[in-house]
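Peer 1: 3D model of this:
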Amino acid sequence: MSPPGLRRMRADARRNYESLLATAHAMFSEHGTDASLEEIARRAGLGIGTLYRHFPTREALLEALLHDRMEGLAAEAGALLADPSPRAALWRWLTAFTERAFIYRGLPASVMATLRDETSELAACCHRLNTAGAALIRHAQDAGEIRADVAPADVMAMAGAIAWVGEQTPDDPERRSRLLTLLADGLTTGA
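Peer 2: Down below sits the predicted model:
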């Protein structure tokens, strides 16, 4: 994500910002979201102060890395509201959510911890994503295609848990898909 003032940044500040993001992505991909911020700064060839000037917290760094991905998933949910099969649209989106929303090891736990902080940009981004998913869930419920007695927040929590389990079992790449099928079967109405 580009911060609002990226275009107004001096060229060296912009390079530092982009270098920190690229290095953080590589480090989080390799070591998970608990990767050392000091090491990220060092590998980017910068000091820790520079990292903290751009990203005052780990959550701010995660939000910058995830913003476009999460906003894209939210936009996909909005577009899928027009699909003639609300249930099929919901499962396509939940599949994309479990595959793409949690790209770094440890991210589900980081996100859950952040959700309690209402001032966090990462929490705000997650809230927009959850709201978009909830709209798809309610749309499928209104169409009578999934159970009406299930809270959208619970479905989103289960999808997040499925993403986490998929992360924990990389030797079983089909596990996430099997768990999503179980979730779909459990939510589908008999109609």
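
Peer 1: from here on, just use CA atoms for contacts and neighbour counts.
Peer 2: Fine.

Peer 1: tell me the contacts of residue 115?
Peer 2: Neighbouring residues of residue 115 by Cα atoms under 8 Å, 6 or more residues apart in numbering: 122, 123, 126.

Peer 1: could you point out the helix or strand that follows the helix or strand harbouring the last one?
Peer 2: Of the helices and strands defined by DSSP states H and E, residue 126 is found in helix 121-142. Moving toward the C-terminus from helix 121-142, the next helix or strand (DSSP H and E) is helix 152-168.

Peer 1: this one next, for a side-by-side:
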Amino acid sequence: MPDRRRADARRNYARILAVAEEEVAAHGADASLEQIARTTGVGSATVRRHFPTRRALLEAVSHKRIEALRVRAQDLTGAADSRGALLEWLGDVVAYCASARGLAAALVYDGVAPDPVHDNSCSAMLEEAGDPLLRRAVRDGAVATGVTVADLITLAVGIVLATEHHPDPTAAADRLFGLAVAGLAGQGPAAT
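Peer 2: Below you'll find the predicted structure:
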């Protein structure tokens, strides 16, 4: 009997996650947990058992994109231009967050420790992925010392959250990211 419940729990998790992906794509971080439960055909307690917090749900929905960003950081680690590699990766973070509703909300630093059930938070995964890129750029003198990957992700998330209701959020986020990278010294937006 315990094996059957585990199999049922796995099936429920997969169904809930599939529905949650659709709901988050349609409604962003404010997707209704109750609607997810209704559409899945389970009780809201079942949804909350699998995803005890909204952040846990958003992190699960965002996991594939975060993994793609982690792989992208690895691919860029050996690039000749360390600053360019870091900025290209950050541009990808901005683009992914702007195009994937709910991803920026999963990355927001809210001072709350990650849910112990979901100990590999999206932010922690991104920080770990981006760290080699940043360390190399700092070592090459291309980025100021004292800058952290958390700082850069916070900047990216802030840009995405500020533009999420823009008619073209991806273009607006990309423009603001370019301005942030170039600064206001008349250099114009950096190519990302």
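
Peer 1: would you pull the TM-score for this pair?
Peer 2: TM-score of the superposed chains, computed with TM-score structural alignment, normalised by the length of structure 1, equals 0.77; 183 aligned residues with a Cα RMSD of 3.1 Å.

Peer 1: just the contacts of residue 115 of structure 1 now: which is nearest residue 112 of structure 1?
Peer 2: residue 123 (8.7 Å; Cα to Cα).

Peer 1: surely the closest one meets residue 117?
Peer 2: Yes - counting by Cα atoms under 8 Å, residue 123 of structure 1 touches residue 117, with 6.8 Å between them.

Peer 1: what's the helix holding residue 126 of structure 1 packed up against?
Peer 2: Counting contacts by 3 or more Cα pairs under 8 Å, 6 or more residues apart in numbering; DSSP states H and E, helix 121-142 of structure 1 packs against helix 58-80, helix 86-100, helix 107-114, helix 152-168.

Peer 1: now the ones you listed in JSON lines, with mean neighbour count and distance to residue 41 of structure 1?
Peer 2: Shown next, in JSON lines, are these (neighbours: other Cα atoms under 10 Å; distance: least, Cα to Cα, whole Å):
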{"stretch": "helix 58-80", "mean neighbour count": "19", "distance to residue 41 of structure 1": "12"}
{"stretch": "helix 86-100", "mean neighbour count": "19", "distance to residue 41 of structure 1": "26"}
{"stretch": "helix 107-114", "mean neighbour count": "16", "distance to residue 41 of structure 1": "20"}
{"stretch": "helix 152-168", "mean neighbour count": "18", "distance to residue 41 of structure 1": "26"}
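
Peer 1: taking helix 54-76 as reference, get the angle to the longest helix along structure 2.
Peer 2: Assignment by DSSP state H gives helix 2-27 as the longest helix of structure 2. Angle of helix 2-27 of structure 2 versus helix 54-76, following axes from the mean of the first three to the mean of the last three Cα atoms, to 10 degrees, is 80 degrees.

Peer 1: which other helices and strands contact the helix or strand that helix 2-27 of structure 2 is followed by?
Peer 2: Next along the chain after helix 2-27 of structure 2, taking DSSP H and E as the criterion, comes helix 33-40. Packing partners of helix 33-40 of structure 2 (3+ Cα pairs under 8 Å, 6+ apart): helix 2-27, helix 44-50.

Peer 1: and of those, who's closest to residue 140 of structure 2?
Peer 2: That would be, of the helices and strands packed on helix 33-40 of structure 2 and by Cα to Cα, helix 2-27, which comes in at 39.3 Å.

Peer 1: quick check, central residue of structure 2?
Peer 2: Taking Cα atoms, centre = their mean as the criterion, residue 103 is the residue nearest the geometric centre of structure 2, at 4.3 Å.

Peer 1: circling back to that earlier point, what's the longest helix of structure 2 packed up against?
Peer 2: For helix 2-27 of structure 2, the elements it packs on are helix 33-40, helix 54-76, judged by 3+ Cα pairs under 8 Å, 6+ apart.

Peer 1: what sits up against the shortest one?
Peer 2: The set of residues external to helix 33-40 of structure 2 that reach it, using Cα under 8 Å, 6+ apart, is 15, 16, 19, 20, 23, 43, 44, 46, 47.

Peer 1: same thing but at 6 Å, please
Peer 2: Identification of contacts with helix 33-40 of structure 2 by Cα atoms under 6 Å, 6 or more residues apart in numbering yields 16, 20, 43, 44.

Peer 1: now, among the residues you listed, which is nearest to residue 169 of structure 2?
Peer 2: Closest approach to residue 169 of structure 2 among these (Cα to Cα): residue 20, at 21.9 Å.

Peer 1: residue in structure 1 paired with the closest one?
Peer 2: Here residue 20 of structure 2 is matched to residue 24 in structure 1, going by TM-score structural alignment.

Peer 1: what sits against that match?
Peer 2: Residues near residue 24 of structure 1 by Cα under 6 Å, 6+ apart: residue 40.

Peer 1: what do you get if the cut-off is 10 Å, keeping everything else the same?
Peer 2: Residues near residue 24 of structure 1 by Cα atoms under 10 Å, 6 or more residues apart in numbering: 18, 30, 32-33, 35-37, 39-41, 43-44, 61-62, 65.

Peer 1: state the pair within the residues you listed that is farthest apart.
Peer 2: Going by Cα to Cα, the pair spanning these furthest: 18 and 32, at 19.4 Å.
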